[in-house]
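J.: Structure here, sequence nowhere to be found:
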């Protein structure tokens, strides 16, 4: 579904609405309209921020949580809501990066996050369609079959109860070998967030939506023109909006695509399916496909399929448009699940890929009382949950067995080649986009409902013509670190190819790390 207007949508961070948006009332709370004080200020109303606020409230802390849209309006509401310890990076790579002991610790942490969600759903009586399902990892045609055996051995060394099976249920290529990851989880993410939010309020926490943090300091934040004072600040905004440079040299933004269609109830089992990814892709984070089934009504389920990822703002590097990526995803899904037919929903989301595959959770480098949760790496449900649990323990002085593993200031030396590739891509895009002549020569070329980048001398200008024919112009230079924005015709946004900041067609900020909108330009109209 589409929201039909590229002005910033307080319900979701894109032009398309996800299934979750359309099947749950917006999670809105009071807007901040006065100065407040808190023990802990949590910035961000996705799964990471709400988990942190829940844990901190339960431990007796006075918590204030703010979100600049509705709860779940960021990337959490654009997930496919798979809860899994089958990570989107291979365990044999984690062994290479961290060693076997830490790879085992990573497995244990994600498994514990899944169990934590299960227990909270029961404890708080959250009606979110939570299910335990099996997951199946199978080989992409571009990958070596021997790598599946290699991954099985690595997962078992990590202590996971995996097994190799000769066939998978439900999928057309079911006779293909796969690793079975038993007893994973799935849920309706926005209904789960509502349950967490209700519990936070019951425990004395305060939640403010439509409240944007303009300034973040060790004393708290300025939001909507008011002051929030706090002893601890947790920044859980998908990518940190309080950090100019440090963390953005350790992780990279990718755009991923999702489609969903009705299938007759009972024709497919509730399960998850993943391939191992396209090894021929130019991207460091090899794009893979991920599929699950969601209960819909008495007659139908919803088959949700995702993939076809690319670096944010760089779809054209592969000469594959956003629209074509949905077409490719549809063709792949119909090949593997023939009952998939007319698309009911389509949307895209943004994934932060850390250079060494694990998220960053803990004190922001250089700060004593500001904490960050970022680097979801395609496993946002477990990474975000771990973020809340670990941050709560750090603030309360409780030793957490996973804190060092996810420490934001860590340096992983064995990722040097991948790191240099990502840095090289960033440098290449900075030069390429600044010397580019732009998408169009003159604004008269721009059709209604379209956006583009235009060059005028040394200026880069983001132009958008609305459905009424009126032209809107802003600087096309990202206020974060000077990247030249690119028009995303699918989500009707201007996206930064360097660090993933995103803006509406009218220049309002959607995603960090930028924390303000684009400067308006009037002389080029």
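T.: That came in fine, so what should we check first? As the structure is a computational prediction, the values presented were derived from the model and not from experiment.
J.: alpha carbons only for contacts and neighbour counts from here, please
T.: Noted.
J.: Surely residue 33 is in contact with residue 222?
T.: No - the pair residue 33 and residue 222 fails to qualify as a contact (C-alpha atoms under 8 Å) at a distance of 11.6 Å.
J.: Out of the two, name the residue with the larger neighbour count.
T.: The residue with more neighbours, out of residue 33 and residue 222, is residue 222; 18 against 13, by other C-alpha atoms under 10 Å.
J.: ok, now how distant is residue 209 from residue 69?
T.: 6 Å (C-alpha to C-alpha, to the nearest Å).
J.: These two: who's more crowded?
T.: Legend: neighbour count by other C-alpha under 10 Å for residue 209 and residue 69, higher for residue 69 (27 against 21).
J.: quick one: secondary structure of that one?
T.: coil (DSSP: H, G, I helix; E, B strand; the rest coil).
J.: what ranges do the strands span in the stretch 251-400 of the chain?
T.: For the stretch 251-400 of the chain, the strands defined by DSSP state E, counting those that start in this stretch occupy 251-264, 271-275, 290-295, 300-311, 343-354, 360-363, 370-374.
J.: Hmm, residue 83 is touching residue 184, no?
T.: Yes - counting by C-alpha under 8 Å, residue 83 does reach residue 184; the two are 6.3 Å apart.
J.: try this one next to it:
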């Protein structure tokens, strides 16, 4: 199994042995450099290589080790819903959104067939239903807006075949789902067949250059390319601008065992905030299915002990699906929520000639990243694309402005933590397997005590824009509440936009010892 970016495990990561690729041997020259080995990066690299472009793809961890390995891998209408998109962008733009979503699922289906990828891709219907307290009026508005946008929809009295009464719902026909890492595995093989090159364990630190050649600076050498695609969930190469337009959220998922064929393969979403969503997966060779339930989102770094969210998901599922048995998997992932509800796909605002970004995936990562790959490949090939302006990363936030202002205020509020005390008086209070922020003079330290009792101290200053990181007990990581960067217990970057590790720090003598005397840790706390 590849290195991944957290402690939890999805069924995709548990059931797929993805190919491993070595780091690059030194400086390289290519036509296109793609940064990121997830759905966005691999799809863009594949499309470009298929058209004869020389492509190099790099990833800091490994293929599928980022957020694609933590998705629920569904293709469903946008989180903003068509009534929201129509209200904010107009009917014409809503039609473009519907067209892009339809074509994205169609592209994945065609790639699966042409490249003979065995990833359990299937077409399924999806159902949006209203919570009783929200009433059903909005469903009618959504149905009408979806019709105007050109979506294939029906208004039903309840979702068929589901074990609880959803009440009225909007059926979105011909949606899709798949096993995301098996799809990535097939894409990687196809990319290599078309002449692409893949290098892993290679972290990009910067992109600089001009409209002729961009240089990707990595820890294994420089890559000289005519075009660069940053498909890293959130762009590391755009230090400020894009991070004011989107917010990083953790999302949670459980997979419960259910009897085989106890539920139809459908997608379900409710109208809550945050909402819950459901799909069914049939593991190969198993005598059971998995009921996959997700939701309970919160901003990254703003819940130090999120384990209760898994409990909430399980409670919600058991109240509605009496056939649910034991929980087989619990995992979380990170999604970037765009301020106005649409992803940012295309030319990077800071380098508009030949640097591209795929970000702002919201709850539609498989769809948005595929759309992004289609847009970026068309731009690099010099073709027109009808969705360029719609998803332009340089667009101004107009729709969703109150949410945008609230998100910025939330981010700024966390800088005040530099003036507060630590979470504990000393590292001696930190139990094994946990972390906490300790104030030491004018500094704040992120201190983790491993299961053997050893202490690991780091500067608590996020290397992106200087927020105080927070402990994430669920993933055993240090997460930034401002822009979503994440670091492991040794300080290494797990998720951008940060590109540099947390700086090592030293605890004052005796700071990690319990009040009663020296702790028998079996190792010294060298920091």
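T.: Thanks, I have it. Keep in mind the model is a prediction, meaning the values are calculated, not measured.
J.: just to revisit the earlier point, the more surrounded of residue 83 and residue 184 of the first structure?
T.: Per other C-alpha under 10 Å, whichever of residue 83 of the first structure and residue 184 has more neighbours is residue 83, with 30 against 20.
J.: and the longest helix that the first structure contains, how far from the second structure on average?
T.: The longest helix of the first structure (DSSP state H) is helix 100-123. Following the fit onto the second structure, the mean deviation recorded for helix 100-123 of the first structure is 0.8 Å by mean C-alpha distance after the TM-score superposition for the first structure.
J.: all strands of the stretch 101-250 of the second structure, in order?
T.: Counting by DSSP E, counting those that start in this stretch, the strands of the stretch 101-250 of the second structure are 122-129, 153-156, 169-177, 197-200, 204-209, 214-218, 221-230, 246-259.
J.: Compare the ones you listed and give me the one nearest residue 43 of the second structure.
T.: Closest to residue 43 of the second structure of the strands of the stretch 101-250 of the second structure is strand 221-230 (C-alpha to C-alpha; 11.2 Å).
J.: mind checking how far the equivalent of residue 10 of the second structure over in the first structure is from residue 433 of the first structure?
T.: Counting by TM-score structural alignment, residue 10 of the second structure lines up with residue 18 in the first structure. Using C-alpha to C-alpha, residue 18 of the first structure is found at 31 Å from residue 433 of the first structure.
J.: of the two, who's got more company?
T.: Ranked by neighbour count (other C-alpha under 10 Å), residue 18 of the first structure and residue 433 place residue 18 first, with 25 against 17.
J.: In this structure the more buried one contacts residue 347, no?
T.: Yes - counting by C-alpha under 8 Å, residue 18 of the first structure touches residue 347, with 5.9 Å between them.
J.: and stretch 236-245 of the first structure, which stretch of the second structure?
T.: Across the second structure, the stretch matching stretch 236-245 of the first structure (TM-score structural alignment) is residues 231-240.
J.: oh sorry, the question was meant for stretch 48-67 of the first structure
T.: With TM-score structural alignment as the criterion, stretch 48-67 of the first structure aligns to 40-59.
J.: What residues sit buried inside the matching stretch?
T.: 40-50, 53-59 (16 or more other C-alpha atoms under 10 Å).
J.: what's the answer for stretch 333-347 of the second structure, then?
T.: Buried-residue list, stretch 333-347 of the second structure, by 16+ other C-alpha under 10 Å: 333-347.
J.: what about it, how long is it end to end?
T.: 26 Å.
J.: do the same with stretch 448-466 of the second structure
T.: 20 Å.
J.: Likewise for stretch 216-236 of the first structure?
T.: End-to-end distance of stretch 216-236 of the first structure: 12 Å, with C-alpha to C-alpha as the criterion.
J.: likewise stretch 315-326 of the first structure?
T.: 12 Å.
J.: From residue 111 of the first structure, how far off is the counterpart of residue 386 of the second structure in the first structure?
T.: Matched by TM-score structural alignment, residue 386 of the second structure corresponds to residue 401 in the first structure. Residue 401 of the first structure sits 14 Å away from residue 111 of the first structure, going by C-alpha to C-alpha.
J.: When the two are compared, which one has more neighbours?
T.: More crowded of residue 401 of the first structure and residue 111, by other C-alpha under 10 Å: residue 111, with 19 against 10.
J.: wait, doesn't the more buried one sit right on residue 84?
T.: Yes - checked against C-alpha under 8 Å, the pair residue 111 of the first structure and residue 84 is within contact range at 7.3 Å.
J.: Spell out which residues are contacts of both of those two.
T.: By C-alpha atoms under 8 Å, 6 or more residues apart in numbering, residue 111 of the first structure and residue 84 have no common neighbours.
J.: returning to that earlier point: any residues in contact with both of residue 83 and residue 184 of the first structure?
T.: With C-alpha under 8 Å, 6+ apart, residue 83 of the first structure and residue 184 have common neighbours residue 114.
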